[in-house]
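# sharing a model prediction with you, sequence too.
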Amino acid sequence: MARILVVDDEAIIALALSMLLEDHGHEVEVASNGRAALAAASNAPPDLLITDYMMPLMNGAELIAAIRSSDELRHVPIILSSAADEAQIRAATMAYDGFVAKPASKARILQEVERLLGR
């Protein structure tokens, strides 16, 4: 079982992702923006972080930059999930480990989660 931090400002997406991951044996914490996610990750580093790109207060690129600059968190694998074109996102950040385009199938999400958890 892995501890996964899900970050999305759309509550229904965060809930659906959380339920999917919990159904597959993971412990999930949810944050609604990058600032809240950074605080949660700093308190208890997750085994994996899944973040949306477009969010208020601190977007996905800013969150990823903050995670990668932290000695305690830089090792955490990150999945970036977005409806935006990945090529546009790559211009803002390349420091994530996996990308899942929205909307994504359950199988695709789980495939990327398991790949990054080394299973």
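Done, it's in. Numbering: from 1, shown residues only.

# okay, CA-based contacts and neighbour counts for the rest of this
Noted.

# nearest spatial neighbour of residue 53, skipping sequence neighbours?
Using CA to CA, 6 or more residues apart in numbering and skipping residues adjacent in sequence, the residue nearest residue 53 is residue 60, 4.1 Å away.

# the structure to be compared is supplied as follows:
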Amino acid sequence: QLHLRNAGYAVHVAEDAVEAGHLVLRSPPDLIISDVNMPHMDGFEFIAAVRADHSLPYIPVIFLTSEEEGEIRGKELGAVGYVAKPIRADRLLDLVAKHVPGGRHLPGPR
């Protein structure tokens, strides 16, 4: 989160998938970065729910995980990227810049 903010991105953080779902519905972001391991619902289930809501626009997803097999499942859900833990800031920032419209800045709430 700090690396993204320092790079000039607006970042909205959720403690779990339920809170993230509310944020996404209220103001669809340009990109979702989701940990695979979250309470209540894992990151894969969360993104599957986002993809199933046809009222939402397509939102690129980057998964964060310490599990190798997560990359395959993430790609099946249409993830545009995967960052293994421990997170390398340069890798994450490169992926974000590649998939955010305009290449550098996430807008604030719409």
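Right, received. Where do you want to start? For clarity, every value in this text was computed on a predicted model and none was experimentally measured.

# would you pull the TM-score for this pair?
Remark: TM-score between the superposed chains equals 0.82 [TM-score structural alignment, normalised by the length of structure 2]; 101 aligned residues with a CA RMSD of 1.7 Å.

# the residue nearest to residue 53 of structure 1 corresponds to which position in structure 2?
Counting by TM-score structural alignment, residue 60 of structure 1 lines up with residue 43 in structure 2.

# in structure 1, which spans are helices?
11-23, 34-43, 60-68, 86-92, 106-116 (DSSP state H).

# which residues touch the third one?
Read that as helix 60-68 of structure 1. 34-35, 37-38, 51-54, 73-76, 78, 80, 92-93, 95-96 (CA atoms under 8 Å, 6 or more residues apart in numbering).

# what does residue 93 of structure 2 align to in structure 1?
Using TM-score structural alignment, residue 93 of structure 2 sits opposite residue 110 in structure 1.

# that should have said residue 11 of structure 2, apologies.
In structure 1, residue 11 of structure 2 lands on residue 28 (TM-score structural alignment).

# residues contacting the residue lying closest to that match once chain neighbours are set aside?
Excluding its sequence neighbours, the residue lying closest to residue 28 of structure 1 (CA to CA, 6+ apart) is residue 4, at 4.9 Å. Residues in contact with residue 4 of structure 1 (CA under 8 Å, 6+ apart) are 26, 27, 28, 29, 46, 47, 48, 49, 50.
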